[in-house]
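K.L.:
Quick one, structure for this:
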Amino acid sequence: MGCQNYQSKIESNVDVATKLKQQAFQSPLAYDLIESLTVEVGPRLTGSEKDRLAVQWVERKLNTLGFDKVYKEAVEVPVWNRGAAKAEVIAPFQQPLVITALGGSIGTPQKGIQANIIRFKTLDALKAASITDVKGKIVFIDHKTQKTVTGAGYGETVSGRSKGAIVAAEKGAVAILIRSIGTDSDRMAHTGIMKYVDGIQKIPAAAMSNPDADLINAMLQREPIITLSLNMSSARKGVAQSFNVIAEVTGQQKPDEIVLISAHLDSWDEGTGALDDGAGVAIVTAAAKLIQDLPKKPARTIRLVLFAAEEVGIVGAKAYIKAHEKELGQHYIAAESDFGAGLIYQLDLNVSKQAFHELHRQLNPMASNGVKQGNNTAHGGPDVSIFPSRGIPVASLRQNGFDYFNYHHTPNDTLDKIDPKKLQQNVAAYAQFAYLMAQSTSQLRPMKSKQ
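P.N.:
Coordinates of the predicted model:
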């Protein structure tokens, strides 16, 4: 009898997962949410007035959608103003360059900076350079980002953006420009967060468009000494209050155990934040809504978390961990949508070895949506990547990101890049994943790897 009951539960879960997929492909909710967010709020720079409006917008939407619980948790976030950024080659060939300040950068002196550039192919090459060669110059890191489905090329080049100013300043550079961390050939520069450390001089940091990086290289082939003029008015403005916004579908049998699905609400200010991460906000919200509307709620609670301040250092996720310290052991599994709106093709996990094999069978309904079973080394997404170190299992629903870094952190991150059908496939995948995990009987801990 026990075996029959177990088989009956499995069949029931499959039936519900199938219905969730069907409903996802019939619902316009996810696209409607992105359209509303990008039109009515737009870019949502951390700590800005638009950030505040975004919190109000999503809290209102979640209440309207009828979740069992909707609440928010305060997060202290850094405030930064982009200001203006201008650069031009003043010798030997006078030409303007398209640049943008990197997030968190200081500005130049009011009169700007004029200095010769020194080119490095990679951050490692800069690290190996002598202070004598770098001192007094503008460093140019010329590391091209390769286009891949997984986004691995971004991972190889992004350290130049985040750490370049530190290394350059240690060697006496007066500023740093990087080739945009992007895979496009548009004359648009890609922004993104950069870092300083205490005790090392802060220098201005900016990214130039890929065509302008090519232009500098062509000049260097003709003339080894190139002089740039750089003027930036970006500035740090202290701290402000933002919020993690949370909604829940209360579980019936195990309401204290949590399946967490998430995205981040903030965005950079160059585009409208449609792909990064309006898509994620819409995907996980629409998925949770499908589960909310089921005739019978799942066993575990589905918790939807829309994190604050991901772009500036996963600040909201760190605040969440601190705020929920006492219930981290009750988090069954977590996942995050933060890679645009390309089709999900694979599900990776980070769970116990035994559970990894058990979940292949439990998650099999996702195969009909084009999602194959992957490996057991998932990181979960940017915000959720800090969860495994606290013992929380995670999953990565892998999206096709081949074109994602064409638009990432640029003015081109806009609604027209969203394919509604691909968006619905994402909603179906997250709805199936969250529901099946809420019903799972597997022991997911201890995970295979704590990152």
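K.L.:
switch to C-alpha atoms for all contacts and neighbour counts from now on
P.N.:
Will do.
K.L.:
Provide a list of residues in contact with the spatially most central residue of the chain.
P.N.:
Computing the C-alpha centroid of the chain and ranking residues by CA atoms, centre = their mean puts Asp338 first, at 4.3 Å. By CA atoms under 8 Å, 6 or more residues apart in numbering, Asp338 lies in contact with Ala263, His264, Asp276, Asp277, Ala279, Gly280, Gly381, Pro382.
K.L.:
And the furthest pair within the residues you listed?
P.N.:
Ala279 and Pro382 (14.9 Å; CA to CA).
K.L.:
More neighbours: the two, which one.
P.N.:
Ala279 (31 against 20; other CA atoms under 10 Å).
K.L.:
quick one: the more buried one is in a strand?
P.N.:
No: counting by DSSP: H, G, I helix; E, B strand; the rest coil, Ala279 is not found in a strand; it is helix.
K.L.:
isn't it right next to Ile34, touching?
P.N.:
Yes: at 6.3 Å, Ala279 and Ile34 qualify as touching, with contact defined as CA atoms under 8 Å.
K.L.:
quick one: contacts of the host helix or strand of Lys289?
P.N.:
Taking DSSP states H and E as the criterion, Lys289 maps to helix 279-292. Helix 279-292 has contacts (CA under 8 Å, 6+ apart) with 20, 23-24, 29-31, 33-34, 65-68, 249, 261-265, 297-298, 302, 304, 306, 336-341, 418, 423-424, 426-428, 430-431, 434-435.
K.L.:
this one as well, want them side by side:
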Amino acid sequence: MSFKSGLLAGVFALGLFSTPALAQDAATIAAAETLRDQALNDNIAYEYTRDVTTLFGPRPAGADTDHAAAAWAADWMRAHGFENVRVETFPLVGWNRGAESVEIVGVGAQKLSAAALGHSIATPAEGIEAEIVHFTSLDALNAAPVGSLNGKIAVVDAGQMPRTRDGSGYGPLSRVRSQGPKAAKDRGAVAFVMRSAGSDHHRMPHTGTTGYHDGVVPLPSFALSAPDADQVARLVAAGQPIRMKLFSSASTYETHSQNVIGEIRGATRPDEVIVLGSHMDSWDLGTGAIDDAAGGGITLATAKIIADAGRPARTIRVVLYGAEEVAQPTDHGNGGGAYVRNIGAEIEKHIIAGESDLGADNIYDLGLPPGTQNSEFAQKALAVLAPLGIAAGGEERFGGVDIAPLARNGVPVFGLSQDATRYFDLHHTADDTFDKIDPVQMRQNVAAWVALVKLIADSEVDFRAIAAANTASIASN
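P.N.:
Sure, this is the predicted structure:
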């Protein structure tokens, strides 16, 4: 018996809990604690992550491995007791990396470690050779006069991403990746190169999607590993004119991706749906273990552990979203958007959603929807999560890329914040492989998800009504 359960038992003995409602509440808390402790000794999430990364390797959106992994995951759900399992497809522009190279030519000639950004267009067959113009920020590139980069290669080195627990340094660098090629093109550049959006100092570049603008990717675009970006910066500081030669045979093709959906039907309120999200696709350089096979393992294990103890009151639906990683010529929200379009009016019965997409290292805080951070439910949840080292976090409104379309359509979201200190060392690199998963920390993730989702599933809390009222109150003020 846990400390909390023992305390509740003592309170009952004193007769302080006398109503059926309070007794039911205490039983729900005790059940959540029991499942939390059970999950700390359960390896199903770790085994799922091992299998999907081993059997299918990289799973670029729309590729054959993406399709095969989705079919396998649907079979996995069926074999583990999930219901209403289905694979829902949607059209997609896929991308093949092809061959690529980046080097300095002429004075200081040397090969550089680089990778094309996702959905980058190819160079001409002979490559692109030109002088570089070096910028230390996206703002500096945007401030360059139109025409000042005619025939040049724009290089943006916005500095090394800091290692932080919340991963907050990533956003500014991802904007360089998505917006930089367009800014460079507008000023006459023939190609774009950036320092990788990562916190490591390994000689491994970080890929990641660049942006479509008016339906096209403007330029051939590449990311340098951190040591190579430093090398270029030193040459620039020494006053050395630099010429680069870039080559890419990247190409796009028409294909599809898919969402894999399965659920544990609720016993008494099956129409009230809790969505647990992650994404199935990965980048092609590694095997997508931390990004994001781990999230699939965590959410699937959560639903299964809860179901094995008896049906929850509400339905728990796990969605392995497709094509989270890639931009598209027209932004329809990829897997998250497809899911919202397919459920239609059923979205009104979606009471809350959460997403696991930041690796599998320890969870340290809980974010709840507007209006619920200081509620009775929050107090219960934090009491159950406290033994895992989890404290109260801030208000959660966005939730993650895949469940953002749900959030924009009125579905409240929660967040269990994972420690991202080392995540961006590995993110979008060849080093994103299964050996980077720490099984002990992954079990802590599952325990947190199981405890929280069990409490939500068996509660009477109307998160939608609370969030809507809170949002309306803020707007009126």
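K.L.:
Now do the same for Met244 of the second structure: its match in the first structure.
P.N.:
By TM-score structural alignment, Met244 of the second structure lines up with Leu228 in the first structure.
K.L.:
in the stretch 351-477 of the second structure, which spans are helices?
P.N.:
376-385, 404-408, 423-426, 439-457, 463-476 (DSSP state H, counting those that start in this stretch).
K.L.:
What residues does Thr18 of the first structure make contact with?
P.N.:
With CA under 8 Å, 6+ apart, Thr18 of the first structure has these contacts: Pro365, Gln432.
K.L.:
er, Gln258 of the second structure actually
P.N.:
Per CA under 8 Å, 6+ apart, neighbours of Gln258 of the second structure: His67, Ala70, Val87, Glu88, Thr89, Phe90, Tyr321, Gly322, Ala323, Gly335.
K.L.:
And Ile347 of the second structure, how close does it get to Pro370 of the second structure?
P.N.:
The gap separating Ile347 of the second structure from Pro370 of the second structure is 19 Å, by CA to CA, to the nearest Å.
K.L.:
swap that for Val85 of the second structure, sorry
P.N.:
Taken as CA to CA, the span from Val85 of the second structure to Pro370 of the second structure is 32 Å.
K.L.:
do the same with Ala26 of the second structure
P.N.:
Taking CA to CA, one finds Ala26 of the second structure at 25 Å from Pro370 of the second structure.
K.L.:
Select the longest helix from the first structure.
P.N.:
Using DSSP state H, we find that the single longest helix of the first structure is helix 2-24.
K.L.:
What residues of the very next helix or strand once past it count as buried?
P.N.:
Using DSSP H and E, the next helix or strand after helix 2-24 of the first structure towards the C-terminus is helix 29-40. Along helix 29-40 of the first structure, these residues count as buried under the neighbour rule (16 or more other CA atoms under 10 Å): Leu29, Ala30, Tyr31, Leu33, Ile34, Glu35, Leu37, Thr38.
K.L.:
got the contact list for the residue opposite the fourth one in the second structure once aligned?
P.N.:
For Leu33 of the first structure, the equivalent position in the second structure is taken to be Tyr48, counting by TM-score structural alignment. With contacts taken as CA under 8 Å, 6+ apart, Tyr48 of the second structure has the following neighbours: Gly296, Gly297.
K.L.:
Which residue ranges of the stretch 251-400 of the second structure form strands?
P.N.:
For the stretch 251-400 of the second structure, the strands defined by DSSP state E, counting those that start in this stretch occupy 251-264, 269-279, 314-321, 350-355, 363-368, 391-395.
K.L.:
Of those, flag the one that's most buried.
P.N.:
Mean neighbours per residue, mean count of other CA atoms under 10 Å, is largest over these for strand 314-321, with a mean of 28.
K.L.:
ok now it, how far from the chain's centre?
P.N.:
Mean-position distance between strand 314-321 of the second structure and its chain equals 16 Å (CA atoms, centre = their mean, to the nearest Å).
K.L.:
And stretch 8-16 of the second structure, by the same measure?
P.N.:
43 Å.
K.L.:
so which of the buried residues of helix 29-40 of the first structure comes closest to Phe140 of the first structure?
P.N.:
When those are ranked by distance to Phe140 of the first structure (CA to CA), Thr38 comes first, at 33.8 Å.
K.L.:
The nearest residue to the closest one once chain neighbours are set aside: what's it in contact with?
P.N.:
Sequence neighbours aside, Thr272 is the residue nearest to Thr38 of the first structure in space, at 5.5 Å (criterion: CA to CA, 6 or more residues apart in numbering). Listed by CA under 8 Å, 6+ apart, the contact set of Thr272 of the first structure reads Thr38, Gly42, Pro43, Arg44, Pro411, Asp413, Thr414, Leu415.
K.L.:
who wins for most neighbours among those residues?
P.N.:
Asp413 (28 neighbours).
K.L.:
mean offset of the longest helix of the first structure relative to the second structure (after superposition)
P.N.:
With mean CA distance after the TM-score superposition for the first structure, helix 2-24 of the first structure departs from the second structure by a mean of 1.8 Å once superposed.
K.L.:
list the buried ones in that helix?
P.N.:
Using 16+ other CA under 10 Å as the test for burial, helix 2-24 of the first structure gives Ile10, Asn13, Val14, Val16, Ala17, Thr18, Leu20, Lys21, Gln23, Ala24.
K.L.:
tally of neighbours for the match of Met244 of the second structure?
P.N.:
Count around Leu228 of the first structure with other CA under 10 Å applied: 21.
K.L.:
Just confirm it is within a helix.
P.N.:
No: Leu228 of the first structure: not assigned to a helix; according to three-state DSSP it is strand.
K.L.:
tell me which element the residue nearest to it when sequence neighbours are not counted falls in.
P.N.:
Distances taken as CA to CA, 6+ apart put Val89 closest to Leu228 of the first structure, at 4.5 Å, once the chain neighbours are dropped. Following DSSP H and E, one finds Val89 of the first structure within strand 85-91.
K.L.:
equivalent range in the second structure for that strand?
P.N.:
Counting by TM-score structural alignment, strand 85-91 of the first structure corresponds to 100-106 in the second structure.
K.L.:
that older thread, identify, from the contacts of Asp338 of the first structure, the entry nearest to Ala213 of the first structure.
P.N.:
Using CA to CA, the contacts of Asp338 of the first structure come closest to Ala213 of the first structure at Asp276, 24.4 Å.
K.L.:
separation between that closest one and Gln292 of the first structure?
P.N.:
Going from Asp276 of the first structure to Gln292 of the first structure by CA to CA gives 25 Å.
K.L.:
Neighbour count for those two, which is higher?
P.N.:
Asp276 (28 against 21).
K.L.:
Roughly how far does the equivalent of Gly342 of the first structure over in the second structure sit from Phe414 of the second structure?
P.N.:
Counting by TM-score structural alignment, Gly342 of the first structure corresponds to Asp361 in the second structure. Asp361 of the second structure sits 18 Å away from Phe414 of the second structure, going by CA to CA.
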